[in-house]
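Chemist: sequence and computational prediction follow.
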Amino acid sequence: MASSSSPASITTGPSPSGSRIGRPPQWTVSRSRKLARLYLYTTLSIEKIIKVLEEDTFKPRKNSAQKTIHKMLDNDPRYLRPESRIEMAKRINNLCMSPTRRRRPGRPSVKASPSQLAALEFPDVGGQRLNGGHRKGGNLSVAEASTPGSSHITGDAPWFEFVSPVSTSNPPARHTKLPAAFRGQVEQSIDATDSSQTDLFVQEVKRRISDCSSHYAAQISTLVEEFTIVETSEEESSARRPSVALSEVFMPEQHVDPEPTPEAFEAFPEPGFALPGDFLSAHTRNCADFPGQQHGKRDCWCSIAEETSAGENTWLAAKGELSERAKHAIKHLPLIDASLRDSFGNTLLHVLAALEGQQDTLLRMVISSNVENLKAVNTGGQTFLHILHFEWFSELSSPSSPLTRLLAHVRNSCPDLVCQTDVYGRNFFHRAHSIARDPRALAGLIFPFEPLLVSGRDAFGFNPVSDSRQGRDGLYIPPRRLGSLSPPIERLAKPNRGGSWPTSSADEGSFLAYHARLVNVIQSSYNNPNAEDPEGRNGLHCLAEAILNQQTMDRHVQVQRGVLATASSTASSPSSYPFSRPHLKRKLTDSITEVYPLSPGVTSGASSPSPQTPPAEEGSLPTRLRHLQGLLHPSVNVDVHHYDRRGTTPLMAFIEHISDDQDDKAKTLQTIIETLIRAGGPRCVEARNRRAETPLLLAARLGRKVALAVLLEHGANVHVRDVDGRGLLEVLDSEVDSARARSDVSLYARLEACRVLLTGRRDWGVQYKGGIVREWRVRE
């Protein structure tokens, strides 16, 4: 029996030279992926999983398999396993519903490949036809048909595959098209062959693990044989990726503002960025204005208008006319309960604000409403001010304009109403900049309010106060989508304005200097909560990424040295590495020790955080948690809702930068996520970045199973979709099939773990069939 291998033997392919160095690894990428699937989706013991995966030259020991599982899924991943056969079936059934994951979806629907058709059309080619499998050494051998022009190479190939030898030594001169009737017979013959092969697969599984039913063995066989990963080219992979927001590629500094004109006009967002307030004016939008949308496919504007008007408590009919409910409410306006809502949280105030010709009615209702009703928001976080019809922004130079009178009442009765932000971090003045064209009029709207309160960067990098002061006033273009595709936010090329981002690893001192700057922002935030770096990151953003103790810093320096040593053969001694420069190490060390963390003894009622020296052996995550508690202390109160220039909130930054393998036995990472959620509330959980991703979608896409589990427990919306219409399961399917997951088995396993958390023992209601409308419905 072959000796067990360590987790380090997991490989992503041969060495650059094409030859292997030393003993071939036991747990290859393909075997590791199968191990992850069987561990996460079945109730099989480790011993039986090994039996299923054994081959002639591959007979690993139990401890080898366990170490490989821990390397992929971190310490103690047993909570990820199904608790019963019922839960196992539920997980597998959900996986089988994926429109893209299953490589052999449904045996009756299998079509003949060109090679199979050629063998049956020319039965005398090489004197061979399609044959069944044969046994070799107790296992089913792999003998693939060698046909020229094969379009796919299965990298995660099933361990039992059958011989279909089609000789191509004397290929036919040309391909003769089969008659339809005979072609149907061919397909039926192939279906029958596949069916018999499936039966043999099941029998082989039953022989290996024994004492199981045929149905159970069929489930095991399905996981091993039908959910393989097909190796495709990078071009093919990128062609299937969704588009991204236009403003993700072009930063606000690159926007070119047209000459301001006094006429009010609004450029509507695309359906992918639609919020519940936009549903109230869906009837005014034409699908022809959005060529990227498919008319009648549930996500176009006419479909949205039809679906949102179908509910019993709707305010509007499909053509935009008031429903009987709305007419009755307006007729009895002084007596009506202003808190009545539709299925998306829109009140009568929202309806009157969105419709044309309702200015006087809305003014009367605002004057008669209490503060609580004025501050009511829909499920997208929008107040009625967020969705005012663009006719409100006409004649702003007049002191008696409807909007001037409306804001005067708001300023007297509820001034912080203009500061409330939607899920993209936009307040009323962001909306004003998307409609009004006169900079002087916009400045006049802001002037009566406290500039610091109404100032704030949204997910698309726009600040209505500071950007206006810097000469970028006037038109603010709502986010659009590009026709071409580009990577997600965290993989975009990072700008280097002000020397904030590190450049290449070979730049002198860039690594240490970069993290020293992050730590300096954290330190400054204790005295100035509004401190941020050139990329707009506040102390919490920097805390998510910065190195905070000497031990972690030393480990990262060693990694960087290894990178340099691989990239450059000229480095001959440790002193040649720029990262080892003593003055830079001292600078970062001094910055770390000068940060004032919150003392464990300080309570929320304390006047200020107390300085405390971090324990010498304290790990990175506990140190980060203490800093987090200090920055969120009421005496400091760093903004947990703050957006940086990439459109990322602090919670998103922690999800992005801290992977699950950094967690400890005390579950400190879970505590960090929970601390951020408690500080930010539902607004923090449902905030969106410029791809329309919530923290839950981001956690799923990055395979952050700890963050995903915590967010689910705190009520995160599982029906969320990104700007391209992908829900949680679609995002996971796309990432599992990505080039990164094909080469990184740990990422692959964590993505599968996220799926089982979503579709396991708790019924979260996650489905493939969703839509914009369902995404924003009021949840129980």
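Modeler: Happy to help now that I have it.
Chemist: okay, CA-based contacts and neighbour counts for the rest of this
Modeler: Noted.
Chemist: need the contact list for the residue lying closest to Leu751 once chain neighbours are set aside.
Modeler: Computed as CA to CA, 6 or more residues apart in numbering, the closest residue to Leu751 that is not its neighbour in sequence is Gly703, at 4.5 Å. Residues counted as contacts of Gly703 (CA atoms under 8 Å, 6 or more residues apart in numbering) are 747, 750-751, 753-754.
Chemist: again, but for Ala707
Modeler: Taking CA under 8 Å, 6+ apart, we find Ala707 in contact with 655, 670, 673, 696, 699.
Chemist: Asn378 too?
Modeler: Taking CA under 8 Å, 6+ apart, one finds 276-277, 344-347 in contact with Asn378.
Chemist: measure it to Leu712 for me?
Modeler: According to CA to CA, to the nearest Å, Asn378 stands 21 Å off from Leu712.
Chemist: just to revisit the earlier point, save the contacts of Asn378 as JSON lines, and put in distance to Gly760, secondary structure and neighbour count too.
Modeler: Below are those laid out as JSON lines (distance: CA to CA, whole Å; DSSP: H, G, I helix; E, B strand; the rest coil; neighbours: other CA atoms under 10 Å):
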{"residue": "Pro276", "distance to Gly760": "30", "secondary structure": "helix", "neighbour count": "26"}
{"residue": "Gly277", "distance to Gly760": "34", "secondary structure": "helix", "neighbour count": "26"}
{"residue": "Phe344", "distance to Gly760": "28", "secondary structure": "coil", "neighbour count": "24"}
{"residue": "Gly345", "distance to Gly760": "30", "secondary structure": "coil", "neighbour count": "23"}
{"residue": "Asn346", "distance to Gly760": "33", "secondary structure": "coil", "neighbour count": "27"}
{"residue": "Thr347", "distance to Gly760": "36", "secondary structure": "strand", "neighbour count": "24"}
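Chemist: so which residues of the stretch 151-300 of the chain form helices?
Modeler: Taking DSSP state H, counting those that start in this stretch as the test, the helices found in the stretch 151-300 of the chain are 180-209, 214-225, 234-239, 246-249, 276-279.
Chemist: with the stretch 601-750 of the chain instead?
Modeler: Going by DSSP H, counting those that start in this stretch, the stretch 601-750 of the chain shows helices at 620-631, 650-657, 668-686, 695-702, 705-713, 728-736, 739-743, 745-759.
Chemist: and Gln359, which of those helices is closest to it?
Modeler: When those are compared by CA to CA, helix 668-686 sits nearest Gln359, at 29.6 Å.
Chemist: what's near enough to touch the residue most central in space within the chain?
Modeler: The centroid of the chain falls nearest to Leu698 when counting by CA atoms, centre = their mean (2.7 Å). Leu698 sits next to 652, 655-656 when contact means CA under 8 Å, 6+ apart.
Chemist: try this one side by side with the last:
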Amino acid sequence: MYAIPGDFLKAELFNREEQCAAESPAHAAGLCWCKIADTVVQMQRDWADLPIPVLVSDPNLASRDMFGNTMFHYLATKDAIQDLFLHLVCQALRDRSLPVRNLNTAGQTFLHVLHRSWFQEGSRLEELFQTLRSGGFDIFATDVYGRSFFHIVRLQGSTRFPGQSTDIYRMNRRDAFGMKLMDTRSSPDANDAATHNQTWQRTGTTPPAAFTRLIPRINTQTGAVEDKLHTHADLLRVVVSAVGVDQSLSPNPQHEDSQGRNGFHCLAEVDFCLSPGTPKHGARGHLKDDARSIPQGHNKRKHKDDEEIQLPRTTPDIRRQDYIRGLICAKVDVNQYDKQGNTPLMSFVVNSSDATKYEKEESEIVIKALVQEAGAKLESRNRNGETCLHLAARHGKPNALRVLLELGANPHTRNAQGLGILDVVDNLYDTTEGDEKNNARFEACRAVLTRTADCAVQTPTLIDEWRSHKISKEIFG
């Protein structure tokens, strides 16, 4: 379910005694290890055919595969070569032309894929770690699920972390599955904790609950007006605390609420127009999630552009943009996961409104500011395996979908159920039967996805999902 490119190099994951259960949902969805093995077998052979480099001048050290894995990723997965590997890394850190710091397409450094022997007593992990720190290596780099090297250490069963980190905040960042390494009071969901690292999954077992479970959300648009006011006031307090606009408070960019939402998350949900008895246009909320398994197929409908509401711009329309600038200047973490496994960009995409021309403009400005100025990662995934692009399509947000694609979001990603974005959109038509407005939104999303230069594949493969187009062009032309 959660296999990513670094896992494709780990031979032990493909050498299990148990055979895949052909009748399992994972097998049917193409997410089981036997399906993955069939896809990456040639890549594994290509790596095996390369001699292990013994000198830093060896041209094989510059090798990369279609997923962005480097020779250093490959060597990190090998057993009984710790002395050689440590020597090569030490030398390569001095040569900027060698890809020792490179990430693969899932954001993994070679630290993410270290062989389990590195975590055993008597290994040279401490020396490797100190070498990397002194060489300017980013030891806090996170993969698409927000997992750093330190999460991998914990997943290997170790309670001792190498080195003494001076940046406790980055070390203790929450991943998509709710794991905060130094916070024993908050543990990840039991189902997710057992399954979010593919290394620990065993083939032939019953798929976990996360295979069909959708992300729980709080709907800030339900309940009495008084409850709404309190809810939105609490959200705004987190924003104000992070920016420090109140003279009695110092900026606290790390402040979060009880659900792990920081200033960006809360700003995405707060409604500045909320007041008793005042009807709102473009209310910030969510489309209803549906956990049923829906067969593919849909009834297409034309999106009516003239349905867009035209209302004059108001002060609240630009207030959110002002706060965005403040949060960016305060250096609030734009890639932080909340306790539900969502990043701020995901929250803004889901809560964005495009009922008016001005709301469309605001949505575009905010998304671009988060990505281009604050550094939000487009390919981050929630615990259901969805990227922001998936969420934009599933919640019928064609404007957000267009902006994300323009910024370079990958249209070929699959969620944890193995569904591509077009599959997800098509499955939603049956859930909105007779609802012309939402059907029109999904149709508009489909049009955006299929009319781009790199249009979405209806049923993407593992290679479609994780291939680096830049590397593929360099290697294959």
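Modeler: Great, that's in hand. Predicted, not measured: the structure shown is a model, and the values here were computed from it.
Chemist: could I get the helices of the stretch 151-300 of structure 1 as a markdown table with distance to Val723 of structure 1?
Modeler: Converted to a markdown table, the helices of the stretch 151-300 of structure 1 look like this (distance: least, CA to CA, whole Å):
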| stretch | distance to Val723 of structure 1 |
| --- | --- |
| helix 180-209 | 40 |
| helix 214-225 | 31 |
| helix 234-239 | 17 |
| helix 246-249 | 11 |
| helix 276-279 | 15 |
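Chemist: out of the ones you listed, flag the one nearest Asn93 of structure 1.
Modeler: Once the helices of the stretch 151-300 of structure 1 are compared by CA to CA, helix 214-225 is nearest, at 9.3 Å.
Chemist: what's the matching range in structure 2 for that closest one?
Modeler: Per TM-score structural alignment, helix 214-225 of structure 1 has no counterpart in structure 2.
Chemist: buried residues in that helix, which are they?
Modeler: Residues of helix 214-225 of structure 1 classed as buried: 216-225 (neighbour count, 16 or more other CA atoms under 10 Å).
Chemist: can you put these in a markdown table and add distance to Pro439 of structure 1?
Modeler: What follows is the buried residues of helix 214-225 of structure 1, written out as a markdown table (distance: CA to CA, whole Å):
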| residue | distance to Pro439 of structure 1 |
| --- | --- |
| Tyr216 | 69 |
| Ala217 | 70 |
| Ala218 | 68 |
| Gln219 | 65 |
| Ile220 | 66 |
| Ser221 | 66 |
| Thr222 | 63 |
| Leu223 | 61 |
| Val224 | 63 |
| Glu225 | 63 |
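Chemist: Asn527 of structure 1: neighbour count?
Modeler: 12 (other CA atoms under 10 Å).
Chemist: which residues sit in contact with it?
Modeler: Val636.
Chemist: one more: Trp466 of structure 2?
Modeler: Trp466 of structure 2 touches 4-5, 67, 105-106, 413, counting by CA under 8 Å, 6+ apart.
Chemist: try 7 Å
Modeler: 67, 105 (CA atoms under 7 Å, 6 or more residues apart in numbering).
Chemist: how long is stretch 148-168 of structure 2 from one end to the other?
Modeler: 13 Å.
Chemist: roughly how far is that stretch from the heart of the chain?
Modeler: 21 Å (CA atoms, centre = their mean, to the nearest Å).
Chemist: residue boundaries of the strands in the stretch 451-600 of structure 1?
Modeler: 481-485 (DSSP state E, counting those that start in this stretch).
Chemist: now check structure 1 for the residue matching Cys388 of structure 2.
Modeler: Under TM-score structural alignment, Cys388 of structure 2 pairs with Pro695 in structure 1.
Chemist: its match and Val685 touch, don't they?
Modeler: Yes: at 6.4 Å, Pro695 of structure 1 and Val685 qualify as touching, with contact defined as CA atoms under 7 Å.
Chemist: just to revisit the earlier point, the residue nearest to Leu751 of structure 1 and Ser196 of structure 1, how far apart?
Modeler: Counting by CA to CA - Gly703 of structure 1 and Ser196 of structure 1 are separated by 37 Å.
Chemist: again with Glu618 of structure 1
Modeler: For Glu618 of structure 1, the distance to Ser196 of structure 1 - CA to CA - is 59 Å.
Chemist: for Met43 of structure 2, grab the count of nearby residues.
Modeler: 16.
Chemist: just say helix, strand or coil for it.
Modeler: Secondary structure assignment for Met43 of structure 2 (DSSP: H, G, I helix; E, B strand; the rest coil): helix.
Chemist: quick check: chain neighbours aside, which residue is closest to it?
Modeler: Using CA to CA, 6+ apart, the closest residue to Met43 of structure 2 is Asp65 (7.3 Å).
Chemist: nearest to Ile677 of structure 1 among the contacts of Gly703 of structure 1?
Modeler: The closest of the contacts of Gly703 of structure 1 to Ile677 of structure 1 turns out to be Cys754 (CA to CA; 19.5 Å).
Chemist: give me the neighbour count for the alignment partner in structure 2 of the closest one.
Modeler: Aligning on TM-score structural alignment places Cys754 of structure 1 opposite Cys445 in structure 2. By the measure other CA under 10 Å, the count of residues near Cys445 of structure 2 is 26.
Chemist: please apply the same query to Gly277 of structure 2.
Modeler: With other CA under 10 Å as criterion, Gly277 of structure 2 counts 7.
Chemist: before we move on, the earlier item: distance of the match of Cys754 of structure 1 from His230 of structure 2?
Modeler: 34 Å.
Chemist: swap in Gly375 of structure 2?
Modeler: Noted for Gly375 of structure 2: a distance of 31 Å to His230 of structure 2, by CA to CA.
Chemist: these two: who's more crowded?
Modeler: The residue with more neighbours, out of Gly375 of structure 2 and His230, is Gly375; 14 against 11, by other CA under 10 Å.
Chemist: if we can go back for a sec, of all the helices of the stretch 151-300 of structure 1, which one is nearest Leu628 of structure 1?
Modeler: Judging these by CA to CA, what sits closest to Leu628 of structure 1 is helix 246-249, at 28.2 Å.
Chemist: which residues in structure 2 does stretch 68-85 of structure 1 align to?
Modeler: With TM-score structural alignment applied, stretch 68-85 of structure 1 matches no range in structure 2.
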